[in-house]
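Colleague: No letters, just coordinates:
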């Protein structure tokens, strides 16, 4: 049976910046969502974000997501403009990317594309290289190169050694900014340290709006033991914050101000 393994949720996030997140919920089933302490933590994680890519939803009925949505207030900060499932004619993906275009509350960037992917550990390199073809397809379809590629890429440790990581098309082609670093740990278990989950930005306008990017250590933030956290997931969410406007010019130093004044005074007729 085919399960809806990935969902895009529009959620009420923070007011200062626009936060986009991806979270592998580690087999989010109805029975898992029905556990009160699990639901409470999921809500606290999801409510931090304006858009959440939630992966590993294994609930054909949709009831688990209904339970989540009942606990969340819906956001009016953004809306879906268009979406489609990538046509994987060569059967390269275990889970074909579901691509979506959103309105974005910025005059600099009025719309933004999200390209989520959850790779299978057996074919990480092949799928991540095929993700470049998805990027090209999206660019042609919507005439935009401002997009965010994100999700559980399995892009580290035994699944993809760092030497092979550096040879990916998304690493060798110019314009892709990997904002979750190779040394980041996106796993909950203390016994592992792997940057499986990633966020990659493309497009000058999108990259100029970048404010921050990180893995969200929810066990530390919520005071959970490792055992308690593993009831939620063995992954940390990864997230990126975008400003609504491009950063302004840095303030002028004293020397620059004096030089500017000397240049302006003759034009203002204040010096002979």
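Modeller: Sure, I can see it. Remember, it's a predicted structure, so these values are computed and weren't measured experimentally.
Colleague: Please make it C-alpha for all contacts and neighbour counts, starting now.
Modeller: Noted.
Colleague: Which element is encountered next along the chain beyond the host helix or strand of residue 128?
Modeller: Assigned by DSSP states H and E, residue 128 falls within helix 124-142. Going down the chain from helix 124-142, the next helix or strand is strand 147-152, by DSSP H and E.
Colleague: Which elements pack onto that next one?
Modeller: strand 18-28, strand 51-57, strand 111-116, strand 197-202 (3 or more CA pairs under 8 Å, 6 or more residues apart in numbering; DSSP states H and E).
Colleague: Save those strands as a markdown table, and put in distance to residue 67 and mean neighbour count too.
Modeller: Listed next are the helices and strands packed on strand 147-152 as a markdown table, based on distance: least, CA to CA, whole Å; neighbours: other CA atoms under 10 Å:
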| stretch | distance to residue 67 | mean neighbour count |
| --- | --- | --- |
| strand 18-28 | 12 | 23 |
| strand 51-57 | 13 | 23 |
| strand 111-116 | 23 | 23 |
| strand 197-202 | 25 | 24 |
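Colleague: now these as a markdown table including distance to residue 219?
Modeller: As requested, the helices and strands packed on strand 147-152 are arranged in a markdown table below (distance: least, CA to CA, whole Å):
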| stretch | distance to residue 219 |
| --- | --- |
| strand 18-28 | 14 |
| strand 51-57 | 18 |
| strand 111-116 | 24 |
| strand 197-202 | 17 |
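Colleague: Compare those strands and give me the one nearest residue 82.
Modeller: strand 111-116 (9.3 Å; CA to CA).
Colleague: ok so, going back, residue 147 is nearest to which of the helices and strands packed on strand 147-152?
Modeller: strand 111-116 (4.5 Å).
Colleague: Could I get the full set of helices for the chain?
Modeller: Remark: helices assigned in the chain by DSSP state H are 30-33, 36-46, 63-70, 124-142, 162-165, 169-172, 204-208, 218-222, 226-230, 254-268.
Colleague: Okay, one more to line up with it:
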């Protein structure tokens, strides 16, 4: 029988195998793409203790794949896994986040509820020399359960205090451990000798989804307004540097308060970060600030991540979501979070069928 006559039979066989063989467990424990001396994922499959997020840019908040990365897929098994195949990401400049703001219960409640909407949140403008405000916020985020009664399970990694002036700031990634894990050593971009392009050097780390094959290196930035044009252009060089450290990594998410509008940046002009390597997901018509009509905050991805973008991209207006008046809104921040939803698994069914065939699993 000719091959073309066998193809319909093969398709039917694969379809029936998928539908009626129930759930299988697939371990997605491939080789770490971040093949560098900074990666801590190649040697350990343990989960850190509850204090693991209290690092300062040296990776003490890392988790590893282990059983967290076990992927369950099924044909007809009574469980809808689709809600688990998304990774929601946001960047949020929490204006002057420190002791004063963290002592305001109403503000902290809005922040906690907002961050729970996402699996990875890049926080900027943390100004607290005591270091107490961020863990206080994460504790509040974890104080409760979701609509299914499951306790929240967030952790964080945080940078050193950065800035040329005495007014230092920190970056942090707050992340949902039930959805993603830290897959590389968090590092602060080391500016080349003799240069100082950034007021606050970008903070980068790799996240991977526990279910699926989503994997990306995140770069978080809060530019100095008056230098926004130059700092935004310099982010392309940060990506090129990261490729030499995170060998094999092609997926990048650059996000944060770019100050990419108004008198600081010609949002319709050219930039090294606007080459055909990148996609700007937060567009010029989106308002990301609470007091102006500017689009300061951005999420930019490399084109390799385009297949993962669901199209759910925008600005989260917490004022409208929680019925806040203007003074309550600005007490939280002068910025709204910007967000994007990624698929956790691109080619999910094709990959499942391939693994069934290659593993010799039959109905």
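Modeller: Looks like it arrived, so ask away. As the structure is a computational prediction, the values presented were derived from the model and not from experiment.
Colleague: quick revisit: roughly how far is the helix holding residue 128 of the first structure from the heart of the chain?
Modeller: Between the centre of helix 124-142 of the first structure and the centre of its chain there are 16 Å (CA atoms, centre = their mean, to the nearest Å).
Colleague: for stretch 229-249 of the first structure, same thing?
Modeller: Worked out by CA atoms, centre = their mean, stretch 229-249 of the first structure lies 7 Å from the chain centre.
Colleague: The second structure: which residue goes with residue 33 of the first structure?
Modeller: Aligned counterpart of residue 33 of the first structure in the second structure: residue 102 (TM-score structural alignment).
Colleague: Please apply the same query to residue 169 of the first structure.
Modeller: In the second structure, residue 169 of the first structure lands on residue 272 (TM-score structural alignment).
Colleague: ok, now residue 42 of the first structure?
Modeller: Under TM-score structural alignment, residue 42 of the first structure pairs with residue 111 in the second structure.
Colleague: contacting residues for its match?
Modeller: 137, 332 (CA atoms under 8 Å, 6 or more residues apart in numbering).
Colleague: Strands of the stretch 1-150 of the second structure, start to end?
Modeller: 24-27, 70-73, 86-97, 120-126 (DSSP state E, counting those that start in this stretch).
Colleague: Tell me, how many residues neighbour residue 92 of the first structure?
Modeller: Residues lying near residue 92 of the first structure (other CA atoms under 10 Å) number 15.
Colleague: show me what contacts the residue nearest to it when sequence neighbours are not counted?
Modeller: Nearest residue to residue 92 of the first structure, sequence neighbours excluded (CA to CA, 6 or more residues apart in numbering): residue 127, at 6.3 Å. The neighbours of residue 127 of the first structure, taking CA under 8 Å, 6+ apart as the test, are 92-93, 119.
Colleague: Closest to residue 227 of the first structure out of the residues you listed?
Modeller: The closest of those, once distances to residue 227 of the first structure are taken by CA to CA, is residue 119, at 25.6 Å.
Colleague: what sits against the alignment partner in the second structure of the closest one?
Modeller: Under the alignment by TM-score structural alignment, residue 119 of the first structure pairs with residue 223 in the second structure. Residue 223 of the second structure makes contacts with 198-200, 231-232, 257-259, as judged by CA under 8 Å, 6+ apart.
Colleague: same question, residue 87 of the second structure
Modeller: 118-120, 179-180, 209, 341-344.
Colleague: roughly how far apart are the residue nearest to residue 92 of the first structure and residue 168 of the first structure?
Modeller: Residue 127 of the first structure sits 10 Å away from residue 168 of the first structure, going by CA to CA, to the nearest Å.
Colleague: and if you look at residue 145 of the first structure?
Modeller: Distance from residue 145 of the first structure to residue 168 of the first structure, by CA to CA: 19 Å.
Colleague: Neighbour count: those two, which is higher?
Modeller: Per other CA under 10 Å, whichever of residue 145 of the first structure and residue 168 has more neighbours is residue 145, with 20 against 16.
Colleague: Give me the spatial nearest neighbour of the alignment partner in the second structure of that one, chain neighbours excluded.
Modeller: Using TM-score structural alignment to pair residues, one finds that residue 145 of the first structure aligns to residue 250 in the second structure. With sequence-adjacent residues excluded and distances taken as CA to CA, 6+ apart, residue 250 of the second structure is closest to residue 304, at 6.7 Å.
Colleague: okay, now the one you found: neighbour count?
Modeller: Around residue 304 of the second structure there are 14 residues (other CA under 10 Å).
Colleague: wait, it sits on residue 251?
Modeller: Yes: using CA atoms under 8 Å as the test, residue 304 of the second structure is close enough to residue 251 to be in contact (5.9 Å).
Colleague: returning to that earlier point: could I get the contacts of residue 87 of the second structure as CSV with distance to residue 62 of the second structure?
Modeller: What follows is the contacts of residue 87 of the second structure, written out as CSV (distance: CA to CA, whole Å):
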residue, distance to residue 62 of the second structure
118, 19
119, 16
120, 14
179, 14
180, 11
209, 14
341, 23
342, 22
343, 23
344, 20
